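Colleague: need a structure here:
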Amino acid sequence: MRVNVLLAGLLALAAGLGAYRATTGPSERLLVIDDADLVRTTASGMRTVEALTLPPNAGGPAGVSASLPIAGAAQLNGLIGRGVAHGFDGFVYENRDRDHSTLQSSQFPALTFLRYGPKLVQRHRDYGLAQDIALPVPLIGNSSTALTGRPQWRSQTRAAMTSHRGTMAAASHYQANAIYFYPEHQDHDAVDMFPANWPYVVTSQGSSGSDQPFLMSAAMTLAAFRPDTWAALERGGLVAPTLQMILRRNLLGVNGRADYLSNVAHPVVFHGKRLRPERMIAQAAAMLPDTIPPMVRLTVEEEDFGDRAGLAGLSERLFSTPSAIARLWRGPQYERSLTVSAGDTVDPNGRELTFHWFVVTGDASIEPIGDKGDTARLTLQWQDAVDIPSFPPDELAQRRVSRVDIAVVADNGANLSAPAMISVAFPTHQQRSYTPDAQGKMHLSSIDYNAVARSAPFDPVLFWSAPWVDHLEYDAAGQAVAIRRQEGQKSLRISPDGAVAGGRVRHMLPRQISTEMELTYEIVPQD
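Modeller: Here you go, the predicted structure:
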């Protein structure tokens, strides 16, 4: 195991990394790791550094610069000066955009900055979305970047949500005391493009640099904890969840428990002007070890979302992780349900827990099950995209959303937890019509799949378009008997099992993701 712990006097090695812009200062704290320092953990597949020792502060300031362009510097410096805050010892900052949008060591002289060695830089492991490298110390990081090439353009947050590897890494970091900050960059403008809401990262409204006030607020908040509280947070893997709770609890417009237990505190993207860092610092400084809230852990006990649904036969289960569950509504049903339990949630101090379930976005019915309130049956009906108001000071009055988000918050009597989230995304780029039968049950009557012709936005990683409209026919008992497909002037009658005159319909997606992601079909002869 080789870990290089460097102070400012050893900047020659850092300068030799090439991709980095080395900064100097009398007390700069650098931690440099390279590929040979990393070992793979058996539990999660993450790579880590064993027995990591952070560099000491070489006699420089213990607090932050008074020139910080954000409130809270004097407040934090006073706490550190009186010895009631643990300060910047014990956690690390990682920049993943090669200093494009980075904290400055001159403003945070006591903070340890993580750098990657030449081999990791050569493989671009220092850039973009944080994935399978996790340190055994608390960490905050950022990458003020996005994937801008078509057709898979997306923010780093959406990139993580739409790949198994990215989702698993985000969940693993969250449980390992690490949290990253990314801009939404065109994913949350007139249309909300996110398929889910989760607490694993913080996504800022805007593009490059919009993450800066969040980074500064987060760094100062972590430094404000009492030494004993900080030790308990680190030991319990609760640094990231507690930071998420404090950020949300102190947003502009969140002034009490009722506000926190509502959509006001839990948007999928956060506007920097809603931050109130002085309140965040104060809440962190006041938290005692025996009042630390837990991390909510969810499990799906029952659901009717499946592994194969819709014409393309794709999974509806986007991800199932401890604090976030996401589903995609692909099937023809008008109503769906999940039964979700938070019963695996454990308070770090053994306090008795109660749970709050509430809708953040969209519409859903929540039916608590049992006496403890840790389990609920969630029922949703098909929902077209809607325009929802934005929270001030967001300049955009409203944005279009095609998703339901349900939050679960644990209450230990002293503090409310960060939320866990259950999300269901709807393919509203399809135009669906549902009509009631004689018994009043809603049936899918038609789907216009031609999103490309209508210029309807959709994520080609998750969804697709097709140049036809399907009309469904039912018998008197409400059973589907045929699909009548209209494609231009061509009409085709298909049985529910895919049979047509002379063969069977086989639907196919292209092997490579394209902007259109157009579904096609062919008629194959019957055996």
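Colleague: from here on, contacts and neighbour counts on C-alpha atoms
Modeller: OK.
Colleague: and the closest residue to D192 other than its chain neighbours, how many neighbours?
Modeller: In this structure, D192 finds its nearest non-sequential neighbour in V401, 5.3 Å apart by Cα to Cα, 6 or more residues apart in numbering. Neighbours of V401 under the rule other Cα atoms under 10 Å: 23.
Colleague: Isn't V401 up against D387?
Modeller: Yes: the pair V401 / D387 is scored as a contact, 6.3 Å apart, by Cα atoms under 8 Å.
Colleague: Wasn't H507 part of a helix?
Modeller: No: read with DSSP: H, G, I helix; E, B strand; the rest coil, H507 is strand and lies in no helix.
Colleague: Now the second one, please; I'll put the structures next to each other:
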Amino acid sequence: MLRLLAAVAMMACLWPAGTVSAREVVLGADDVRRFGSGPLVAPDIRALPADPALPVIDPAVTGNAAILLKRLVSRGVSHGFGGILYENRDRGHSSLPESLFPNLTFLKYDDTLKEQWRDYGPADEVLIPALLFGNSSTAHTGGAEARSLSRSAMTQPGKAALAFRNYESNSIYIYPEHRDHDAVDLYPGNWPYQIISQGSSGSDLPFMKAVAMTLAAFPGDTRAALERGGLIAPTVQMILRRNLSPVRSREGYLSPSAHPTVFDAKWLQPARMVSQAAAMRPEDIAPMVKLQVLEDGFLRQAGLAGLDEHLYTTPSAIARVWRDIAWEREITVSASPTKDPNGRDLVFEWVILRGDPERIRIEPLDPEGRAARITLAWHDEFTLPPLSLDDSVQRRSSRVDIGVFAWNGRTESAPAFLSVSFPTHQARVYESAPDGTLRIASIDYDAQGRGAAYDPLLHWSAGWSDRFTYAADGSPAGWTRTQGGSSTRFGLGGRSEGAAITYVLDRGDSGWTVLQEVRDTGN
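Modeller: Okay, the predicted model is just below:
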């Protein structure tokens, strides 16, 4: 069930409110249309221009970022809040104060669209191709499928494509991680499509304010060029990451410190974000990195359940789920679809942002790094290193992230990501083969029996363990299955005692996915 998150630290995040009334535009049922089988689109909704009689920021607000932005707008360096839309998608539960930025336009929905819940939860119901940022402090809070909006988008078919749709349409949405990023990072991928805040309700507010002021800080010609190129969201992502407190150099930007799955508000430096946005000229704009898979060693059917290893393949984020029993996999990816908005030549960096460097090999295939062959070995769950000196959280992860960055000689791009998640709820053991490589020795599939957590939308548990056997020449010979104290021998074809074994997935009343055997003796 999609619900409001439990409120935390709300008062600490809110700035004093003045008396200026919010300006708003109302999205009506007649404003949206569907083109073919695509999503609903509101093609004509735009924010209001600035009213010069209104202050840039609530006069009661102080702080370095606010003071700097006021000066920049008054001097004509920055464009201000005219033409920027903001939408709250939790019906006021965690919303920007309406008087905080008097020239900001609030997007509202008419009663018909509200009755259809088009205004609530994730922003995947209506595409609004305009400069817009928004938030929703909601999550799926009930049962085995409980998860944040961002993890839901990563694990539901087709939702990743909708997230990219917003990204390339100048929309920036902010969602709390709500229990998906505490002792364990539960996200199966990383992406630049949204900003995910550490915490629950109210944790998104500092990011909303920082993003709003960053958008307002762009010079008019720069912002117009970003809008035309669909580059608002990637540029804000780059500015956010480049100015996190642990990131103090280009080397720091090309490191894990700048690219966590989830962002903690304590790392935000809004004044630095405002300053970088205000200094950006049209010729400085970096491209959106776009990826293309050239060769893919991940399978459409893998593991006992025969599930797809391709979680999503979108232009700026690719995610795979390791299901096969192999020790090593390979994938070749190209960044050639990336085009610089000013026609400059590009050089690409492929960076290990998460995972064991001893088990990851990146081989650029040309001098500019436009393509790379990536070889990965199996990863057990591991503890993430701290992202900053004041980061004391010992968070666990089962995912590898490769970041891809474009450099045009003036500005570094936002990252694109290749992510691979591992089913570490399975207790796997690998052993040395006669030829010196590693091969699977055993898998304990009984996650429920061991109390190992897993995502039922991606994975399953089964009440047995398999021990693999090999012939004298090292070739596979089958496996022995142990279940309930008894053992059964399986040949290479998956047959046991003359019966063909197939498998079915069962969600059951609990919602936790379980794999079950089906025996066919042919009788």
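Colleague: Can you give me the TM-score here?
Modeller: For this chain pair, the superposition-based TM-score is 0.93 by TM-score structural alignment, normalised by the length of the second structure; 504 aligned residues with a Cα RMSD of 1.8 Å.
Colleague: what sits against the residue nearest to D192 of the first structure?
Modeller: Taking Cα atoms under 8 Å, 6 or more residues apart in numbering, we find V401 of the first structure in contact with 191-193, 385-388.
Colleague: just P434 of the second structure next, same as before
Modeller: If you count contacts by Cα under 8 Å, 6+ apart, then P434 of the second structure has 473-474 around it.
Colleague: what kind of secondary structure is R467 of the second structure in?
Modeller: Quick answer, by three-state DSSP: R467 of the second structure is strand.
Colleague: Now the residue minimising distance to the centre of the second structure: closest residue in space, sequence neighbours ignored.
Modeller: Centroid-nearest residue in the second structure: W191, 3.4 Å away (criterion: Cα atoms, centre = their mean). Counting by Cα to Cα, 6+ apart, A317 is the residue found nearest to W191 of the second structure once chain neighbours are left out, at 5.6 Å.
Colleague: who are the neighbours in contact with whichever residue in the first structure pairs up with that neighbour?
Modeller: Taking TM-score structural alignment, the alignment pairs A317 of the second structure with A324 from the first structure. By Cα under 8 Å, 6+ apart, the contact list for A324 of the first structure reads 197-199, 298, 420-423.
Colleague: Could you rerun that using 7 Å?
Modeller: A324 of the first structure makes contacts with 198, 420-422, as judged by Cα atoms under 7 Å, 6 or more residues apart in numbering.
Colleague: what's around the alignment partner in the first structure of L365 of the second structure, how many residues?
Modeller: Mapped onto the first structure by TM-score structural alignment, L365 of the second structure lines up with I369. Neighbour count for I369 of the first structure, taken as other Cα under 10 Å: 14.
Colleague: Same check on Y474 of the first structure?
Modeller: Neighbours of Y474 of the first structure (other Cα under 10 Å): 15.
Colleague: quick revisit: and the gap between the residue nearest to W191 of the second structure and L365 of the second structure?
Modeller: 20 Å (Cα to Cα, to the nearest Å).
Colleague: now I318 of the second structure
Modeller: 19 Å.
Colleague: and if you look at Y109 of the second structure?
Modeller: Y109 of the second structure is 50 Å from L365 of the second structure, by Cα to Cα.
Colleague: How about P456 of the second structure?
Modeller: For P456 of the second structure, the distance to L365 of the second structure - Cα to Cα - is 38 Å.
Colleague: now T437 of the second structure
Modeller: From T437 of the second structure to L365 of the second structure the distance is 25 Å (Cα to Cα).
Colleague: Kindly report the same for T480 of the second structure.
Modeller: Distance from T480 of the second structure to L365 of the second structure, by Cα to Cα: 42 Å.
Colleague: Quick check: the aligned residue for D185 of the second structure in the first structure?
Modeller: When the first structure is aligned by TM-score structural alignment, D185 of the second structure is paired with D192.
Colleague: mind listing what that match touches?
Modeller: Counting by Cα under 7 Å, 6+ apart, D192 of the first structure has contacts 399-401.
Colleague: next one: L318 of the first structure
Modeller: L318 of the first structure neighbours (Cα under 7 Å, 6+ apart): 326-328.
Colleague: let's see it at 8 Å
Modeller: Here L318 of the first structure is in contact with 162, 325-328 (Cα under 8 Å, 6+ apart).
Colleague: again with A210 of the second structure
Modeller: 268, 270, 273.
Colleague: Assign the last one to helix, strand or coil.
Modeller: Translated: M273 of the second structure. Per three-state DSSP, M273 of the second structure ends up helix.
Colleague: whereabouts in the first structure does the biggest helix by length in the second structure align?
Modeller: Taking DSSP state H as the criterion, the second structure has its longest helix at helix 205-217. Counting by TM-score structural alignment, helix 205-217 of the second structure falls onto residues 212-224 of the first structure.
Colleague: what comes into contact with stretch 512-523 of the second structure?
Modeller: So stretch 512-523 of the second structure is contacted by 144, 305, 456-457, 459-462, 498-507 (Cα under 8 Å, 6+ apart).
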